[in-house]
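[1] missing the sequence, but the structure's below:
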């Protein structure tokens, strides 16, 4: 197990965690951004399996949130407002009339305090941040700790804890775009996906949940048995069309299977299995990814990556039936998502 660090652009630190199996993960203290994830294919060839900018300057704006920690609330808040305990809160409108991913100065744009650790079979990075009462419009002084742990079993564990002195909304996630082909050789159209979910949130034309939970059965959203991702890109289902001929939807987990999500690339043999105590996940298939941005291996294009944003749903601020984002004052927020990387021969 190894940890190395280097200075980036004279102002950030990048930490690289490496296990004894040759897998490595590189993370910035800026935004908690995962900049590289080197994972072997079925032939033992190690390649990067996340989208990343060719030049680090791209992360200064990072409009697509590549690899970043998202907070205080991941997802979209309708009208950039919410009411809590009879108090009205107004947030930044950074997605049309709505508030998205904690605002333009959210957790993806801050310098986190960092601390590394190394044990016999694990190596990791702890990130800490104190978000002050009123920051980005949210109530409460919020203490957040996020831990990235890499194991010798090729697991990357993301552990989130937080507490606030006022009742407040919170939904933390990581916004890495995965592409298991390695070094962005292909889009994710031929990736195969299993999601342990029998219902998802219907979206309106602004990508805001309508309040209706739809059954996946008989639709291109039925991933209860593994299926090719691209089948939903070219279908006639209205919900795929609304999202730009893809997916940008919240799935509620049934928690009936060993893993909540399994992602496979048949060509490389890489498999990503996801296990979490989060109630659901936004699956986003980079339908709105701008073309022409210089990434590590090629220029950006639609369907180049898939985000598996395990989280609660901000729709719960105004709709019933969604997993709540409300953290009570003095309560401990504790979530974990484990990404396990395997090989299928």
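    Thanks, I have the structure now. Everything quoted here is computed from the prediction, not taken from an experiment.
[2] drop to CA atoms for contacts and neighbour counts, all remaining ones
    Fine.
[3] list the helices and strands the helix or strand encompassing residue 143 packs on?
    Per DSSP states H and E: residue 143 is located in strand 142-151. Using 3 or more C-alpha pairs under 8 Å, 6 or more residues apart in numbering; DSSP states H and E, the elements in contact with strand 142-151 are strand 122-131, strand 155-164.
[4] please redo it, this time with the cut-off set to 10 Å
    The contact analysis (3 or more C-alpha pairs under 10 Å, 6 or more residues apart in numbering; DSSP states H and E) places strand 142-151 against strand 12-18, strand 24-28, strand 113-118, strand 122-131, strand 155-164, strand 332-343.
[5] Show me what counts as buried in it.
    The neighbour-count check on strand 142-151 (16 or more other C-alpha atoms under 10 Å) flags 142, 144-151 as buried.
[6] can you give me the strands for the stretch 101-250 of the chain?
    113-118, 122-131, 142-151, 155-164, 168-169, 173-174, 177-178, 192-195, 197-203, 209-215, 227-228, 248-253 (DSSP state E, counting those that start in this stretch).
[7] for comparison:
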């Protein structure tokens, strides 16, 4: 489907300068139930895949042991009506054969690495090429296509899952045996928090993220063009024709990428601009004004005027990939039984910058023995 076939921006978007910064909490504090577990399917090699369900503070999260995938994320609207706001599939076979990273835990390297190679300490490492000439999201079998060990936990008003696996030295071309721990937590206020940690026995590069596709009006409900996005980023990283950054940190002012004040996603993707053409919409890394932080700090707010749902994100990361569902083309059918078309979702991937191993001016993504990789991102849900 071409970009020009996007549906008209919702009329509600034009209404009234909805200030994105505000929003009454949608959830009362509540204790979480013990996570539940059920069989979701079996892989071709006989490995069983389980689905875990977490519920707390009005939010419900369903997570697969395959890929650490968020299969469903339910949160209430302004009237208290709960809906799944993440795209996904109803069965395991579609995740294995078709998924464009729906809900996946991404690694070893989120986003693109140019020509599937990088040099570290004088040694060139070659990676699987799976996105034109480039390696994307860890190659053709990244962390989103591996089975994770999962342990549930509860306590202090929180409920969660600890996902662990060791990526062996040389997996997908990356050096070092990497021990990874990712914790999904639901708080009493219905926040979804992700804490990533990792250690390695050999110098490597690492950039972990989550690739949930959101539609705050509800999964399968149609276009997100009317959603309002506010992003605390004065610069972004322009890309070439294959979506690899040029190395420039360009100002967003007077471009379609200026979300410093809340504006409709559809307005941005329809603005004529060379960069919009490269991505068939927005598919760009934004340089967060806050930079790298030791604790999660404010990055963005996105709001759906129709349902009243609001999601704020806080992160320790310096970048945020905004992707406006440009390559959804009507060939995938989701959990609701409806097809997903171009612009039916958006992704917000907290991250270090794309292709950082080949861009010396970007913040480093090198992890060395003795050091610990740490990253945290929080999704805070409310309504108004």
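    Received it, and whenever you're ready, just let me know what you need. As the structure is a prediction and not an experimental result, all values here were calculated from the model.
[8] coming back round to it: residues in structure 2 matched by the strand holding residue 143 of structure 1, start to end?
    Counting by TM-score structural alignment, strand 142-151 of structure 1 falls onto residues 178-187 of structure 2.
[9] cool, and stretch 259-269 of structure 1?
    Using TM-score structural alignment, stretch 259-269 of structure 1 lines up with residues 298-308 of structure 2.
[10] can you check stretch 301-311 of structure 1 too?
    Aligned by TM-score structural alignment, stretch 301-311 of structure 1 falls on residues 341-351 of structure 2.
[11] tell me how far the ends of the matching stretch are from each other?
    End-to-end span of stretch 341-351 of structure 2 (C-alpha to C-alpha, to the nearest Å): 26 Å.
[12] just stretch 324-342 of structure 2 next, same as before
    Span of stretch 324-342 of structure 2 from end to end, C-alpha to C-alpha: 8 Å.
[13] Distance to residue 279 of structure 1 for the strands of the stretch 101-250 of structure 1 - can I get that in a markdown table?
    Formatted as a markdown table, the strands of the stretch 101-250 of structure 1 follow (distance: least, C-alpha to C-alpha, whole Å):
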| stretch | distance to residue 279 of structure 1 |
| --- | --- |
| strand 113-118 | 28 |
| strand 122-131 | 23 |
| strand 142-151 | 18 |
| strand 155-164 | 14 |
| strand 168-169 | 15 |
| strand 173-174 | 12 |
| strand 177-178 | 20 |
| strand 192-195 | 13 |
| strand 197-203 | 10 |
| strand 209-215 | 14 |
| strand 227-228 | 22 |
| strand 248-253 | 6 |
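[14] of these, which approaches residue 327 of structure 1 most closely?
    Nearest to residue 327 of structure 1 among the strands of the stretch 101-250 of structure 1 is strand 168-169; the distance by C-alpha to C-alpha comes to 5.4 Å.
[15] State the span of structure 2 onto which that closest one is aligned.
    Residues 204-205 of structure 2 are the counterpart of strand 168-169 of structure 1, counting by TM-score structural alignment.
[16] Please enumerate residues in contact with that stretch?
    For stretch 204-205 of structure 2, contacts defined as C-alpha atoms under 10 Å, 6 or more residues apart in numbering pick out 108-109, 118, 120-121, 125, 169, 174-178, 356-357, 364-369.
[17] Which of those are buried, as a ChimeraX select command?
    Buried residues within these, by 16+ other C-alpha under 10 Å, are selected in ChimeraX with:
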select :108,109,118,125,169,174,175,176,177,178,356,357,364,365,367,368
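[18] Let me see the contact set for residue 145 of structure 2.
    65-69, 95-96, 99, 101, 104-107.
[19] Kindly recompute the last result at 8 Å.
    By C-alpha atoms under 8 Å, 6 or more residues apart in numbering, the residues touching residue 145 of structure 2 are 66-67, 96.
[20] Likewise for residue 170 of structure 1?
    Residue 170 of structure 1 touches 71-74, 325-327, counting by C-alpha under 8 Å, 6+ apart.
[21] Next, give me the two most distant ones among the residues you listed.
    Every pair of the contacts of residue 170 of structure 1 checked by C-alpha to C-alpha; the farthest is 74 and 327, at 14.1 Å.
[22] Roughly how far does residue 60 of structure 1 sit from residue 30 of structure 1?
    9 Å.
[23] So between those two, which is more surrounded?
    residue 30 (24 against 11; other C-alpha atoms under 10 Å).
[24] What residue in structure 2 is paired with that one?
    In structure 2, the residue matched to residue 30 of structure 1 (TM-score structural alignment) is residue 66.
[25] any idea what sits nearest its match, other than its immediate chain neighbours?
    Nearest non-adjacent residue to residue 66 of structure 2, counting by C-alpha to C-alpha, 6 or more residues apart in numbering: residue 147, 4.4 Å away.
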